[in-house]
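In: With the sequence up front, the predicted model follows.
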Amino acid sequence: MIDLVSPLKAIDALVPGPIELAVSELPSLSPAQELARTLGADPTAVTALYTLVTVGRERVGSIVEEAKPLLLAAGRDLFDIGADFLRSAIRIIPSMFLPIPGARAKALAELSVLTFSALAQAKQRIDNLAQELAPLVLQLSKVGTEPVAELPPPVLEPTATPSAEPVFTPSSHETSSNAQGESAVQAALTQLGTPYVWGGTTPGVGFDCSGFTQWAWRQAGVELPRLAEEQTIGRPVAHNELQAGDLVVWDGHVAMYDGNGHIIEAGDPVSRNPLRQTNMGMAFKGYYRPTG
């Protein structure tokens, strides 16, 4: 009995299976933020961790998508190797029954060589696949272990009704002179790229959100309270009244309007982002203009 099934099973066992990425949705931050407000704590560290996990999930998903075509290509090649083996074996088998001395022995030898060759090709294809996947495996090994400062800016959680957020279009009076606000913005811009540090208040070393706005406005001669939700000092302003230096305040986060449709904030790192009213589900408190 000629065993053609075992080589085919061996090749089939090498075919990579499909990747199924089943990652449950992250829980809402709202309970943690509410608890922080109740206890008088700063929830910024929790939101930073939430962002880190969110970014990690997105990176894993992206890497998996890059791997899928490589796995599919390897599977097709292994199928072709098995099919070629079977076609060649079928051509050799009839010669085993020829009434010629030594025909059977010759055919068995050819089948043995054919089997060895097919399995060697299959193994080489899997080795090639491992080399192709090596850069992606390296990327996976770094997810969650890279320094926080090297991660992309925080991924913001949309509100239930994102369409309700106003679309900002700067107008001429919104970039008009506002000496203290402009001074605070200029100071803030010097800190772009500074890492996020919970409780941080040191320029060039690390800031948290409220430590950053407090430091920037201090350079303009105005002293702000330390916590984000307490920096609602001065006059509340409407969206269409925004000027450079005005604060954008949430329960647990604060940023500074730059006068040109963007905010400067201590994310990871300090960065300049489009003006928004959403921030990971936090309650938006409004816009405020500090006064000396």
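Out: Nice, thanks for sending it over.

In: okay, CA-based contacts and neighbour counts for the rest of this
Out: Fine.

In: does residue 248 sit in a helix, a strand or a coil?
Out: At residue 248 the chain is in strand, as set by DSSP: H, G, I helix; E, B strand; the rest coil.

In: wouldn't it be in contact with residue 287 here?
Out: Yes - Residue 248 is within contact range of residue 287, at 4.8 Å (criterion: C-alpha atoms under 8 Å).

In: Distance of residue 113 relative to residue 289?
Out: Distance, residue 113 to residue 289, using C-alpha to C-alpha, to the nearest Å: 83 Å.

In: Apologies, that question was intended for residue 181.
Out: 8 Å.

In: Residue 133 too?
Out: Applying C-alpha to C-alpha to residue 133 and residue 289 gives a distance of 53 Å.

In: show me where the stretch 51-200 of the chain has strands.
Out: With DSSP state E, counting those that start in this stretch as the criterion, the stretch 51-200 of the chain has no strands.

In: just so I have it, where are all the helices in it?
Out: 103-142, 179-189 (DSSP state H, counting those that start in this stretch).

In: Residue 83: neighbour count?
Out: 14 (other C-alpha atoms under 10 Å).

In: likewise residue 267?
Out: Based on other C-alpha under 10 Å, the number of other residues close to residue 267 is 27.

In: surely it meets residue 194?
Out: No - checked against C-alpha under 8 Å, the pair residue 267 and residue 194 is beyond contact range at 9.2 Å.

In: then this one, side by side with the first:
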Amino acid sequence: MRGWAQIVILAGSLLLQGAAVAQAVPASGYNQFMELLDSIQSGAVMPVADDTQVAARTSALPGGQAAQITAIARDLLGWPVVWGGASPAGGFDCSGLVQYVYRRAGIELPRTADLQFLVGRTIAPAALRPGDLVYFTTYEPGASHVGIYIGRDKFIHTSFSQGAVAIGDMNDAYFVKRYYGAKRVL
């Protein structure tokens, strides 16, 4: 419960910056929380970037969708983490990052981590390849956090503790304890 409270506080400070009154996160889950975030009129100033800028940097990537996915994800390292964010201009949450990266590589995925987990085939941890999706149980039961595996037990995800898209380590005690599964969509 403590972790959930920290996420709510961080999300509120990032999105609201005093421009609106924070509301409690609905008890019924992530989808309602996302709808609440969509309804908030925020005065937050975000970095200026758009799909065209990211496309320009990633349009001539080497062959293979896995290589494209990992290159696009690496290009987004350092972008801000924002609940409900799904673009460079608005920041990213975990599933928004995955959806955005995969879309840039020509693959459509659902918007939320739990729905993304229903896509693709299950992969054992020993069989992970770059571009696979790794899932963790964090703020609610089931697949509630997702990242893009890049090899050598590392993955790119949205790190609320760092406030940015970052590289995580599958061997970190936090992630080992919360590992939920992996999927291959490619």
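Out: Noted; the coordinates are in hand. It should be emphasised that the depicted structure is a prediction, and the values quoted were computed from it without experimental measurement.

In: thinking again about what came up before, tell me which of the helices of the stretch 51-200 of structure 1 sits most buried.
Out: The highest average neighbour count among the helices of the stretch 51-200 of structure 1, using mean count of other C-alpha atoms under 10 Å, belongs to helix 179-189 at a mean of 21.

In: mind listing the helices in structure 2 by residue range?
Out: 2-16, 30-39, 51-58, 65-75, 94-104, 113-116, 173-178 (DSSP state H).

In: wait, which of those helices is closest to residue 150 of structure 2?
Out: helix 65-75 (6.1 Å; C-alpha to C-alpha).

In: which one is the aligned partner of residue 272 of structure 1 in structure 2 nearest to, not counting chain neighbours?
Out: Under the alignment (TM-score structural alignment), residue 272 of structure 1 pairs with residue 167 in structure 2. Excluding the flanking residues, the one nearest residue 167 of structure 2 by C-alpha to C-alpha, 6 or more residues apart in numbering is residue 156, at 4.5 Å.

In: Run a quick neighbour tally on the one you found.
Out: Residue 156 of structure 2: 26 surrounding residues under other C-alpha under 10 Å.

In: now residue 95 of structure 2
Out: By other C-alpha under 10 Å, neighbour count at residue 95 of structure 2 equals 27.

In: from memory it sits against residue 148, does it?
Out: No - in this structure, residue 95 of structure 2 is not within contact of residue 148 by C-alpha under 8 Å, at 10.1 Å.

In: Residue in structure 2 paired with residue 199 of structure 1?
Out: In structure 2, residue 199 of structure 1 lands on residue 84 (TM-score structural alignment).

In: For that match, give me its contacts.
Out: For residue 84 of structure 2, the contacting residues are 34, 37, 38, 92, 93, 96, by C-alpha atoms under 8 Å, 6 or more residues apart in numbering.

In: Residue 91 of structure 2 too?
Out: 46, 79, 80, 81, 82, 85.

In: again, only using 6 Å
Out: 80, 81, 82, 85 (C-alpha atoms under 6 Å, 6 or more residues apart in numbering).

In: if I look at the residue mapped onto residue 236 of structure 1 from structure 2, how far off is residue 88 of structure 2?
Out: Alignment note: residue 236 of structure 1 maps to residue 122 in structure 2; criterion TM-score structural alignment. Distance, residue 122 of structure 2 to residue 88 of structure 2, using C-alpha to C-alpha: 29 Å.

In: Could you check which of those two is surrounded by more residues?
Out: Regarding residue 122 of structure 2 and residue 88, a neighbour count based on other C-alpha under 10 Å identifies residue 88 as having more, with 21 against 16.

In: now the more buried one: how far from residue 54 of structure 2?
Out: Relative to residue 54 of structure 2, and taking C-alpha to C-alpha, residue 88 of structure 2 is found at 8 Å.
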